[in-house]
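Participant: next input, structure requested:
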Amino acid sequence: MKKILIALMVALTSFNALAETPEEKGLAIAQEADRRDTGWGDFQAQMSMLLKNRHGEESLRQMRVRSLEVEGDGDKSLIVFDEPRDVKGTALLTFSHKVKDDDQWLYLPALKRVKRIASRNKSGPFMGSEFAFEDLASQEVEKYTYKYIRDDVLDGKPVFINERYPVSKYSGYTRQLVWVDKAEYIPLKVEFYDRKNALLKTLTFKGYKQYLEQYWRAAEMFMENHQTGKSTLLTWKDYKFRTGLKDSDFTRNSLKRIR
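Facilitator: Here you go, the predicted model:
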């Protein structure tokens, strides 16, 4: 009898696995990744941005980043430029949302003006980089629909390849392919396809490090634009978690007071 019960359980498990559609599995992968990266509270970090044009000419910028986890909605984030002098004090404030378009404001110190980024402009480049404004918002599960493509191996690591489709009509992408590490459920690579469904950019993540014994953050994020030959390398350091940031640290009025 025991052997029969075990056989039935195995059969049911196999049936359930077969019954799971690619869309259901894709969503389950995204939800598990989100679950593992919930509860960090807030963080601050230093970030450098290395821009390179198609001729190999480079320019470097230094920034500070703050982020606040918001229960029941997307995260809030603030990016402030410190160097070079011509962009010093420029700041981007982002309120990410789960089911509606993100709110974003850009402070331009030369004009002493806070400019709202319209939803229809979210696909535009951020400060001349290969990252669009929408790339800098938190990637909430509800912002996409999903489809599991296949299992694969990337740089010796077993991965899921998950396809996701932006819900927002203002997104600059028709779809994205995400290589998700099977062990830690973190992204290793993302391919972005433009509105004509042509490959536009590839984002690769390197140098992951674990914080608070749970949360993984990449030391490098490299975005390559295949259509222009340009690239942007973001390098992160000095992560500090649970520093006591509050909602009042992420307001439009606070943009003008940043130093």
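Participant: drop to CA atoms for contacts and neighbour counts, all remaining ones
Facilitator: Noted.
Participant: Ile29: what secondary structure?
Facilitator: Secondary structure, DSSP: H, G, I helix; E, B strand; the rest coil: Ile29 is helix.
Participant: contacts only, for it.
Facilitator: Counting by CA atoms under 8 Å, 6 or more residues apart in numbering, Ile29 touches Asn162, Tyr185.
Participant: again, but for Thr243
Facilitator: Residues near Thr243 by CA under 8 Å, 6+ apart: Asp42, Phe43, Gln44.
Participant: Thr228 now?
Facilitator: By CA under 8 Å, 6+ apart, Thr228 lies in contact with Arg54.
Participant: hang on, Val65 in a helix?
Facilitator: No. Under three-state DSSP, Val65 falls outside any helix and is assigned strand.
Participant: to compare against the first, here's another:
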Amino acid sequence: MKTSFALSFVVAAAVTVSVAGAQAPELTASQIVAKVAESDPWGMGGAEVNAKAVVTETSGKTRSLAFEGKSRKYAPPLGKSVITFSAPADVAGMKFLQVQNSGADDERFLYTPELKRSRRIAGSNRADSFMGTDFSYADLDGRDLRQSDAVKKGDEKVGKFECYHLMATPKNSDAVYGKIELWVRKDNYVPLKYVMYNKGGSPVKTLLSREIQKHAGRWFITGSKMTDNKTGRTTDLSLDKINRREDIPMDNFSVRALEKQ
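Facilitator: Have a look, this model is predicted:
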């Protein structure tokens, strides 16, 4: 009896040690990309923000744009967002509406106050510059990354943070980028660096997350820099005020609302 009890104790102890030492299953590259979309570090799925973009030419000349943005998720991780520009004077009153879609192309509309109407931005224009910045419409909608096949390249540090190193290949034939390389923080799934490649394999843009902050339990990228690798021009994007909201009325995100004075 004593031998049986002792054996049972040893077995139970071994099982306990085994369970305690077991690690959670390693996430796949696609799961990590999904986590990035779910965490919404750019504030495109449930927030009101005040922001500023500063475009710096290689000559040193700068141009600043100020805008307000509001967003809400409607079919997580998909969201709707509206951006309203307040400065400089030549863009004040312009508005941009974006609706992410899972299967079809995302919807994009730009409202111009002088014309008092909005025009649709076609999918064929996704590579175009957004309001003269180094961000394109494709960078804003994130579809090339959302709808991609991703693989792990290993683990690397970016600064002091442990990151997943991934390479994503967009699945859609009309994708702007051939590949997107990214480094994602392991502790909160915030991407700290992106390198976007054209379909010829050359790196065309680099996006760095320079500052992140936590607001109402969610991490936001509050400071970032996009660099055009060919020209050297940069755009610094900063979020100056963040109000996390999940209840912004859906009727805010429509062409009718966009054109409302």
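Participant: can I get the contacts of Thr243 of structure 1 in a markdown table with distance to Lys25 of structure 1?
Facilitator: Output for the contacts of Thr243 of structure 1, formatted as a markdown table (distance: CA to CA, whole Å):
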| residue | distance to Lys25 of structure 1 |
| --- | --- |
| Asp42 | 30 |
| Phe43 | 31 |
| Gln44 | 33 |
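Participant: now intersect those residues with the strands, please.
Facilitator: Per DSSP state E, strands hold the following members of the contacts of Thr243 of structure 1: Asp42, Phe43, Gln44.
Participant: just the buried ones from the contacts of Thr243 of structure 1, in PyMOL syntax?
Facilitator: One line in PyMOL is enough to select the buried ones among the contacts of Thr243 of structure 1; burial here means 16 or more other CA atoms under 10 Å:
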select buried, resi 42+43+44
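Participant: for the ones in strands among the contacts of Thr243 of structure 1, which one is nearest Pro158 of structure 1?
Facilitator: Lowest distance from Pro158 of structure 1 to these (CA to CA) belongs to Phe43, with 29.2 Å.
Participant: how about the closest one, what's its match in structure 2?
Facilitator: Aligned by TM-score structural alignment, Phe43 of structure 1 pairs with Ala47 of structure 2.
Participant: could you find the closest non-adjacent residue to its match?
Facilitator: Excluding the flanking residues, the one nearest Ala47 of structure 2 by CA to CA, 6 or more residues apart in numbering is Arg244, at 4.2 Å.
Participant: contacting residues for that neighbour?
Facilitator: Contact partners of Arg244 of structure 2, counting by CA under 8 Å, 6+ apart, are Gly46, Ala47, Glu48, His215, Ala216.
Participant: what is the equivalent residue in structure 2 for Arg116 of structure 1?
Facilitator: By TM-score structural alignment, Arg116 of structure 1 lines up with Arg120.
Participant: its match and Val99 touch, don't they?
Facilitator: No. Judged on CA atoms under 8 Å, Arg120 of structure 2 makes no contact with Val99 at a distance of 11.6 Å.
Participant: list residues touching both of those two?
Facilitator: Glu107, Arg108.
Participant: so which of the two has more stuff around it?
Facilitator: Counted by other CA atoms under 10 Å, Arg120 of structure 2 and Val99 do not tie: Val99 has more neighbours, with 21 against 13.
Participant: wait, the more buried one touches Asp105, no?
Facilitator: No. Look at Val99 of structure 2 against Asp105 with CA under 8 Å: they stay out of range, at 9.3 Å.
Participant: tell me how many other residues crowd the residue in structure 2 that Tyr185 of structure 1 lines up against.
Facilitator: In structure 2, Tyr185 of structure 1 lines up with Tyr189, judged by TM-score structural alignment. Counted by other CA under 10 Å, the residues lying close to Tyr189 of structure 2 total 22.
Participant: do you know how far Tyr189 of structure 2 is from Ala168 of structure 2?
Facilitator: Distance, Tyr189 of structure 2 to Ala168 of structure 2, using CA to CA, to the nearest Å: 16 Å.
Participant: now swap in Asn101 of structure 2 and tell me
Facilitator: Distance of Asn101 of structure 2 to Ala168 of structure 2, computed by CA to CA: 19 Å.
Participant: with Asn252 of structure 2 instead?
Facilitator: Between Asn252 of structure 2 and Ala168 of structure 2 the distance is 33 Å, computed by CA to CA.
Participant: neighbour count winner among those two?
Facilitator: Higher neighbour count among Asn252 of structure 2 and Ala168: Ala168, with 24 against 17, using other CA under 10 Å.
Participant: excluding residues flanking it in the chain, which one is nearest the more buried one?
Facilitator: Leaving aside its sequence neighbours, Ala168 of structure 2 sits nearest to Ala150 (CA to CA, 6+ apart; 4.0 Å).
Participant: helix or strand next in line after the helix or strand hosting that neighbour, which one?
Facilitator: Assigned by DSSP states H and E, Ala150 of structure 2 belongs to strand 148-158. Using DSSP H and E, the helix or strand that follows strand 148-158 of structure 2 in sequence is strand 161-170.
Participant: superpose on structure 1 and give me the mean offset of the following helix or strand past that next one.
Facilitator: Next helix or strand after strand 161-170 of structure 2 toward the C-terminus (DSSP H and E): strand 179-185. For strand 179-185 of structure 2, the mean distance to aligned residues of structure 1 following superposition is 0.7 Å (mean CA distance after the TM-score superposition for structure 1).
Participant: quick one, what contacts the residue mapped onto Ser129 of structure 2 from structure 1?
Facilitator: Under the alignment (TM-score structural alignment), Ser129 of structure 2 pairs with Pro125 in structure 1. With contact set as CA under 8 Å, 6+ apart, Pro125 of structure 1 has these partners: Phe131, Ala132, Phe133.
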